[in-house]
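K.L.:
fold the following for me, if possible:
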Amino acid sequence: MPPTLCSNAAGAASPPAATGSLWPPLARAAVAMGVDGLFMVVHPDQEQALSDEPNMVPLHRLELLLTQLVAIRAAVVGGAAVSTL
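P.N.:
Below you'll find the model as predicted:
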């Protein structure tokens, strides 16, 4: 099974590196190392979220992060970046 990176799924205790501020660089590093799947908690208003607030990627930052991840993936596997955004 390919490796997957999750941000505090189902309210599980998360390691310090999974907190919201460190999630984007952690995701970029994971994709660069070949991780095939990411699970991110995203919310348009992080402070109003009912759960997982500290682990969220703010919605307004998601498009840039996904664009970066797709480009990193393309560099790792070779070939053109393909996005479904």
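K.L.:
going by C-alpha atoms from here, please, whenever you check contacts or count neighbours.
P.N.:
Fine.
K.L.:
and the host helix or strand of Gln68, which residues are buried?
P.N.:
Secondary-structure element containing Gln68, defined by DSSP states H and E: helix 59-77. Taking 16 or more other CA atoms under 10 Å as the neighbour-count basis, helix 59-77 is seen to contain the buried residues 62, 65-66, 68-74.
K.L.:
also this sequence, please, to line up against the first:
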Amino acid sequence: MVYVRDLPIFAAYAESLGWEPDAANEYEDDEFNSFRKGEFNIIVTDKCSFFSSMVLSTQVCKKLNLLNKADRIMVFDAIQKGVLTIESNL
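P.N.:
Purely as a prediction, here's the structure:
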């Protein structure tokens, strides 16, 4: 995750360096964009609150050593959207 001041300016610069906008950008909300260059992928935002919540979500998942994808998604949703969904496999 990369925070930039102006996403359109960054996008133009990244594309001039060979980074290609990810096709998923067309379907996502306006919180972030992603770019690919070969095997590399970067996620970029110019929304400070979104960036902060992503960093916090990542830190919580790392601290708790969450290896299960559903658990990580639950943490991200709880922190970013204020939504807690607990799925039971019982």
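K.L.:
just give the TM-score of the two.
P.N.:
Here the superposed chains carry a TM-score of 0.25, computed using TM-score structural alignment, normalised by the length of structure 1; 43 aligned residues with a CA RMSD of 4.3 Å.
K.L.:
picking up where we left off before, I'd like the buried residues of helix 59-77 of structure 1 written out as a markdown table, with distance to Leu38 of structure 1 added.
P.N.:
Converted to a markdown table, the buried residues of helix 59-77 of structure 1 look like this (distance: CA to CA, whole Å):
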| residue | distance to Leu38 of structure 1 |
| --- | --- |
| Leu62 | 13 |
| Leu65 | 12 |
| Leu66 | 10 |
| Gln68 | 13 |
| Leu69 | 10 |
| Val70 | 12 |
| Ala71 | 15 |
| Ile72 | 14 |
| Arg73 | 12 |
| Ala74 | 16 |
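K.L.:
now, the most widely separated pair of those residues?
P.N.:
Distance extremes for the buried residues of helix 59-77 of structure 1: the farthest pair is Leu62 and Ala74 at 18.3 Å, using CA to CA.
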